[in-house]
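Chemist: sequence unknown, structure follows:
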């Protein structure tokens, strides 16, 4: 495996793949009816609520499409071969975000109102349903029948795992006895499944064998868990000016995120104090939130999540080496993994 490029190169790599995939993604979304197209395009960051096109840097980071494209290259295929698969994965990701924002009641994403708060809950739910359907359609029209069927099967399996993870996440809100093992399993399903599938589909449509495809899927799954750990850290200690979400957002909703559950499970005095505050029957007030964040930190939740993210990144890179990836693509995937575990948004 060649030397790791700086993280700034990984950021450029994300932009390069976004430029490659974006026209195809936009063309796919334009097949929707005007109302749905308006909601999805707004959610994706392409235009404002009136349909006015925004700047070239608008939209998401394209993490999943980049994993798909670079995984195809890792087994020797051209990037273009994986573009339809990358579009399908990104559509599924946006399906999950549209629905998550409704379920979580989040009013802000990417520094502006969420789709449901702008257009209404029914429109956001239907927009999510629409892009999920488009994801399957993209695969079935872009690849030969046998390959398309297998790609759809694997994407569907990842969606079911994602739904399982989200179901567990919602159920945790009503429980006071969530274990760290349960929380890790939930995060692996909610985030790791789709990142793993992104890599898997890239290798699959490139014609890779089962072993290399499986190793790349495992790389993505471990990276997904590391990604979620960092996301949970940012949900408490991230800078709102950078993340686009309110300060202490995950604590305000008493989310059973990984740092919180790790802290609650610590078995020390700070964990006990945190449990009395966080798990009480009455609501948290705004004045409680800084103390809760401090208790999560002092009980060890922040340190545990930071260290576990590094462990998962290490496991991801071990799987990548086992996949015998092409050197240039491997270097890009290593650098991307490091960027995603050291991000601030």
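Modeler: Right, received. Where do you want to start? Predicted, not measured: the structure shown is a model, and the values here were computed from it. Residues are numbered from 1 along each chain as shown.

Chemist: C-alpha only now, for contacts and for neighbours.
Modeler: Fine.

Chemist: identify the residues contacting stretch 50-66?
Modeler: Residues from elsewhere that reach stretch 50-66 (Cα atoms under 8 Å, 6 or more residues apart in numbering): 13-15, 17-18, 21, 38, 42, 44-48, 83, 85-87, 89-90, 194-195, 198.

Chemist: put this next to the first one:
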């Protein structure tokens, strides 16, 4: 079996107050425009989307949901400032990226069979699969509309980057699904998939404000490089939370990625490591594939056909084989590459420091 590559183990420091302020600014500036965009949708899609974002509950009553962490809007606003213009210039880009992100969440939840997101039932669970598909499609179309109605050359450039990122995101989801049915996936294939599924849109988020502000392609490309590697760090952390995350923090079931047979980074790294734990894990996953094809739940198991103890065994083998440690180190390595990318362009020191603080936040978050 191939040797799992080594990764840096230097942990970043996080200025929590600074990051919280950046995320709150992203919400404050982008959320009113996001709500206005969603209000354009025809009923019942407008209320279904409002439920997804956490603005109303399943009965249509106002709720206190904030629509997620708001990392992408925060990055889009900083992107504009990196180009020397006001943060507000990046608001249409922030809204467009957030719409595409949530289009992907609606479809992913349905394809993956996820029943919980942000501590609530997912849209397909409450409103049905058809509404999840339709609202996702509507959000995707709306994202391009929000940008193109600006009517500027910069808006056209921004839309081109957004559509390219969206296509890569869809490529990544297709790869992710196909990997669930393969016995083996290499670390390199997994990183390519995660670069498409997560890195591409985060890269767009951190360049789109600069493009709307008139930045040249070189500046936008450097910011995209930062965002791409930050996306890989972000997804590596998501992969860790998908196995070992606290459901109270993540809003998902225990062992959520193991339930879906995902070939996430901890899994593929563990399988590539070799040794008794790796070999035993490979045997269990091969047996899982047979059980899944037979579609016969095990006695005393859940709807997946496995008991909680069996999921715990798989998680323990992944950790014993080194998959957890390697993924933690890979998240930090991608973080370091992202931060170094910022050295290639000039920007205000304050903006650079805030981009670094957001990168730190991504690596140490717990949800």
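Modeler: Yes, it's here. Please read these numbers as outputs of a predicted model, since none were measured by experiment.

Chemist: TM-score for this pair?
Modeler: After superposition, the two chains reach a TM-score (TM-score structural alignment, normalised by the length of structure 1) of 0.96; 340 aligned residues with a Cα RMSD of 1.2 Å.

Chemist: which ones are touching the residue nearest the centre of structure 2?
Modeler: Among the residues of structure 2, residue 198 comes closest to the average C-alpha position under Cα atoms, centre = their mean, at 4.9 Å. By Cα under 8 Å, 6+ apart, the residues touching residue 198 of structure 2 are 169, 172, 228, 231-232, 234-235.

Chemist: restricted to helices, list those.
Modeler: Residues of the contacts of residue 198 of structure 2 located in helices (DSSP state H): 169, 172, 228, 231-232, 234-235.

Chemist: nearest to residue 147 of structure 2, of the residues you listed?
Modeler: Residue 147 of structure 2 has its nearest neighbour among these in residue 169, at 18.7 Å by Cα to Cα.

Chemist: how about the nearest residue to the aligned partner of that closest one in structure 1, chain neighbours excluded?
Modeler: Residue pairing (TM-score structural alignment): residue 169 of structure 2 is matched to residue 162 of structure 1. Of all residues not flanking residue 162 of structure 1 in the chain, residue 190 sits nearest, at 4.4 Å (Cα to Cα, 6 or more residues apart in numbering).

Chemist: map the one you found onto structure 2.
Modeler: Match for residue 190 of structure 1 (TM-score structural alignment): residue 197.

Chemist: measure how buried that match is and give me the count.
Modeler: 27 (other Cα atoms under 10 Å).

Chemist: next one: it relative to residue 14 of structure 2, how far apart?
Modeler: From residue 197 of structure 2 over to residue 14 of structure 2 the distance is 26 Å, taken as Cα to Cα, to the nearest Å.

Chemist: okay, the residue nearest to the centre of structure 2 and residue 138 of structure 2: tell me how far apart.
Modeler: Taking Cα to Cα as the measure, residue 198 of structure 2 falls 21 Å from residue 138 of structure 2.

Chemist: what's the answer for residue 60 of structure 2, then?
Modeler: Counting by Cα to Cα, the gap from residue 60 of structure 2 to residue 138 of structure 2 is 20 Å.

Chemist: who has more neighbours, the two?
Modeler: Neighbour count, other Cα under 10 Å: between residue 60 of structure 2 and residue 138, residue 138 has more, with 21 against 12.

Chemist: could you tell me where the one helix or strand that one maps to falls in structure 1?
Modeler: Per DSSP states H and E, residue 138 of structure 2 falls inside helix 129-148. Using TM-score structural alignment, helix 129-148 of structure 2 lines up with residues 121-140 of structure 1.

Chemist: once aligned to structure 2, how far is the matching stretch on average?
Modeler: Superposed on structure 2, stretch 121-140 of structure 1 shows a mean distance of 0.3 Å to its aligned residues (mean Cα distance after the TM-score superposition for structure 1).

Chemist: pull out the buried residues from that stretch.
Modeler: 121, 123-132, 134-136, 138-140 (16 or more other Cα atoms under 10 Å).

Chemist: on that earlier part again, the contacts of stretch 50-66 of structure 1 in strands, which ones?
Modeler: Among these, DSSP state E puts none in strands.
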